[in-house]
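Enquirer: can't give you the sequence, but here's the structure:
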């Protein structure tokens, strides 16, 4: 802070220009004229300080090939001499006014030439959100205001407005830095919750661990997780209870106490409110035949674990849970790859895994002499694999991915890897949605549709939809919500039924080849599509159906791609 004050006392500032954003590529200081002929001296480009301010709408700025999304009411300092282009919030460079480019020089007292390297008290290429927004609008209005004749008083007022703008940005940057430090402390408290959720926890205790005041702690906690602290704690406890209800036959009281609830009746009430049914009803309806029995005798489980240490392991996987197994760091000997192997996003991880055929050919699997067969099939009996002479454990497709991942991890001795993946994924998802906050309206709804040939399907709360429906992201449309309530993974619909699944956004998935992509685009040109609210709003997003697989590996790779899917509209 002392260095900042010393800099401000030893330098002065001169406004060069103020330009509105429009269509086309800007290059600050494009003249390229040097301040003097000596090549060692900085050029004009190097000496121009440039700040982009978004006052009218959010937008995207391309900085030498790197895309940065900025919210309305924010600013960013551009690197001297660099090239950049601006897109308006509508998603195209239409020339709409999104904001302003302010250019100025910095001089050291006593020097006649400006210094190079930009304004050192603000970071390069980092969004600065300005609060209150009215203060930013006021200073921008004064610095951009035109007057008849550019007399000395007008020039002086503009210079004063430039100084006020720099002070406003510095204040907000310093406040943001303080919030970043507080957010890091709150993240440590969130990690503490994950490790100690079975213990009594209070908001005061967690705020003390973070070293942040209670009010600020609760607000930052909500921003980072989408939930209030006690709601977040209860969600972790209830999700873990759901896993235990599926995987054990422990009494309800013991399950409640093991996840941190001291009152069985309170646990029952919270569980029913969150999942829509009582814990006992969930256990009765949710368990498969395999999960009602001990998964493996202890001795056999120990032998299986010890055999699954090589690459590839003596494990065979049938169905979409292959991505779960791979995310735990275990590579099976065989898997069902005939169709899935051509579609999944993790094809680079399939080398060395033998294809056991569609549905899992029993003889092929038996020849591999597996120690364990993991099955994700509905309507296929474990007896189908009897010739393999290996334990067969099956999982329902409708099981929650974290429940399934932990159950698989328990068999493979990879509980730590499962816990780490779940924690890492939750952090990455929250971080992604926080970055997208300016691009999604409060309460926006979404529906995921999949086109396969001439057939059209709507998804429930599975695949891509499971990532989209997030406390900081989208809510499910009314039609999609009804599917999820009825535990339907998907439903085939006709074009006439589309209005029943309309939402603020529609995500249309296609098979991935050019023909399927053309067919999907042709579908959106029909009158049924063009009558939809999402179509009229320009909120139809198209992407490949490979992102609709319901395993942990696909979900993890989806997060960095999702912002690009949201930026692509038809």
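Expert: All right, it came through fine. Since we're looking at a predicted model, the values are computed, not measured.
Enquirer: only C-alpha atoms for contact and neighbour calcs from this point on.
Expert: Will do.
Enquirer: what about the helices in the stretch 451-570 of the chain?
Expert: For the stretch 451-570 of the chain, the helices defined by DSSP state H, counting those that start in this stretch cover 464-468, 478-485, 514-523, 527-530, 533-536, 552-558, 562-567.
Enquirer: And the third one, what's buried?
Expert: Translated: helix 514-523. 516-517, 519-520, 523 (16 or more other CA atoms under 10 Å).
Enquirer: ok, second structure coming up, stack it against the first:
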């Protein structure tokens, strides 16, 4: 640990209004002039500094300056201080060797420190004197941090990156884009463009994201009140903080804190896979009269709620503390009034990006420490399966079909849908040419009779959707047709039926089970 060579000791602070046209100034101590309002100039033998609101000027001891006011008086804080050297080898900081301007951004932060120092100016008790000393040291640190010399040949992008690091450190201060651009010494229009290029967000949205992440940490690790947390991270208004927090996280700060407890009672229809992967057993699971339950999750002892026939009122008896829904829930009208039972978190579930969804749920439930192991285990499984399949079915084509009483649906390639990213991207299987004909932004396509005849894939994975069946097994009538029986995969007995809800799911456990199913028949 390094040793301090000097400290700065405050001598006086005053709030001064200068109204005379010209005033000479010299002092035996260092002086700081910090302008609150007004306009004028400060002249030395060598230069002239224009004085205006939010300007700061350092004046070394025994320097002679002239202060000229303009049309209105200059209102300023005047601080004098001296340096106390703590070692024999010392030299004054280069920042204070000449009369010069100093940068103070954001100025609101500087103003708060000045007001705190000024309030203590007549203190007699030791506690208040010490508080003034601490606040003055904070002000000096603030000045030093803002006025470090810019590295030689630093380009605009490096300057913006440096300001982003500064933002992470001082997110609690009141920032504007103009202040950040000035801090980086980059034009505002260019600053915002470079900032978004680096972070993907505009500056103030990024700042709010930093603050919300800090708030989440404080909600999990302290018993501080929400109001105290909002103040400490830079939100002066608790209502505004609550609104921003809910926009980012999906639930209120209080609900987030409760969700971090080990006894969270959650109902998350169609999202159970993610909770089970994180070691959380939901208090109830969704079911569907035609589709059944997600048996692969092993939730046999967890009661099920039929979302199709409006059994959600039964949830009242299970006393959920959190209900999590994704956008797909809108198709089930019975789930649209669950807010009467418990706080609802509306999750933006991007489907194919299951890692993002898993992280959001882990974050909400305090399980982020498990993420790395879960993902590494899955990726290890993928690599092992890929090596096996690369030898056993190299060059053989594969397709996935969802079959119902109203038709046959072919699922898309490696970028879209429940199955393509696993079969073709993760496992490296070869899609049938018909799969490539599905538009890139489409997850599936209905097959006409002519298209089905063209489906000469070497291997077919199929699942049956009973939703539209009027009588039992109606969805299977296609299997009796000559058109079906003449398919290459059917003739060679390379058709593999898989569980509907296991394969029609984006969860990591679902994907892991798909890999098992593929290996069982192709490995």
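Expert: That came through, no problem. The shown structure was predicted, so the numbers you read here are calculated from the model rather than taken from an experiment.
Enquirer: Got a TM-score for the pair?
Expert: Once the chains are overlaid, their TM-score stands at 0.45 when taken by TM-score structural alignment, normalised by the length of the second structure; 276 aligned residues with a CA RMSD of 3.8 Å.
Enquirer: thinking again about what came up before, could you dump the buried residues of helix 514-523 of the first structure to a markdown table with distance to residue 63 of the first structure?
Expert: Output for the buried residues of helix 514-523 of the first structure, formatted as a markdown table (distance: CA to CA, whole Å):
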| residue | distance to residue 63 of the first structure |
| --- | --- |
| 516 | 34 |
| 517 | 30 |
| 519 | 35 |
| 520 | 33 |
| 523 | 36 |
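Enquirer: Any idea which of the helices of the stretch 451-570 of the first structure gets closest to residue 167 of the first structure?
Expert: Of all those, it is helix 562-567 that lies closest to residue 167 of the first structure, at 32.3 Å by CA to CA.
Enquirer: list the helices and strands the closest one packs on?
Expert: strand 540-544 (3 or more CA pairs under 8 Å, 6 or more residues apart in numbering; DSSP states H and E).
Enquirer: name the helices or strands packed onto the strand it packs on?
Expert: strand 505-510, helix 562-567.
Enquirer: Now with 6 Å, please.
Expert: strand 505-510 (3 or more CA pairs under 6 Å, 6 or more residues apart in numbering; DSSP states H and E).
Enquirer: hmm, who's touching the strand it packs on?
Expert: 446-451, 516, 534, 539-545 (CA atoms under 6 Å, 6 or more residues apart in numbering).
Enquirer: now the angle from it to helix 514-523?
Expert: 140 degrees (axes from the mean of the first three to the mean of the last three CA atoms, to 10 degrees).
Enquirer: any idea which of the helices of the stretch 451-570 of the first structure is most buried?
Expert: Neighbour counts (mean count of other CA atoms under 10 Å) averaged over each of the helices of the stretch 451-570 of the first structure peak at helix 464-468, with a mean of 22.
Enquirer: Show me the helices in the stretch 51-200 of the second structure, by range?
Expert: Secondary structure of the stretch 51-200 of the second structure, counting by DSSP H, counting those that start in this stretch: helices at 107-119, 126-146, 156-169, 177-184, 188-199.
Enquirer: Tell me which residues of the helix or strand containing residue 364 of the first structure come out buried.
Expert: In this assignment (DSSP states H and E), residue 364 of the first structure forms part of helix 362-367. By neighbour count on 16+ other CA under 10 Å, the buried set for helix 362-367 of the first structure is 362, 364-366.
Enquirer: can I get the helices of the stretch 451-570 of the first structure in JSON lines with distance to residue 105 of the first structure?
Expert: As requested, those are exported to JSON lines (distance: least, CA to CA, whole Å):
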{"stretch": "helix 464-468", "distance to residue 105 of the first structure": "45"}
{"stretch": "helix 478-485", "distance to residue 105 of the first structure": "55"}
{"stretch": "helix 514-523", "distance to residue 105 of the first structure": "50"}
{"stretch": "helix 527-530", "distance to residue 105 of the first structure": "51"}
{"stretch": "helix 533-536", "distance to residue 105 of the first structure": "46"}
{"stretch": "helix 552-558", "distance to residue 105 of the first structure": "43"}
{"stretch": "helix 562-567", "distance to residue 105 of the first structure": "35"}
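Enquirer: Figure out which of those helices is closest to residue 332 of the first structure.
Expert: It's helix 552-558; of the helices of the stretch 451-570 of the first structure, that one is closest to residue 332 of the first structure (CA to CA) at 14.8 Å.
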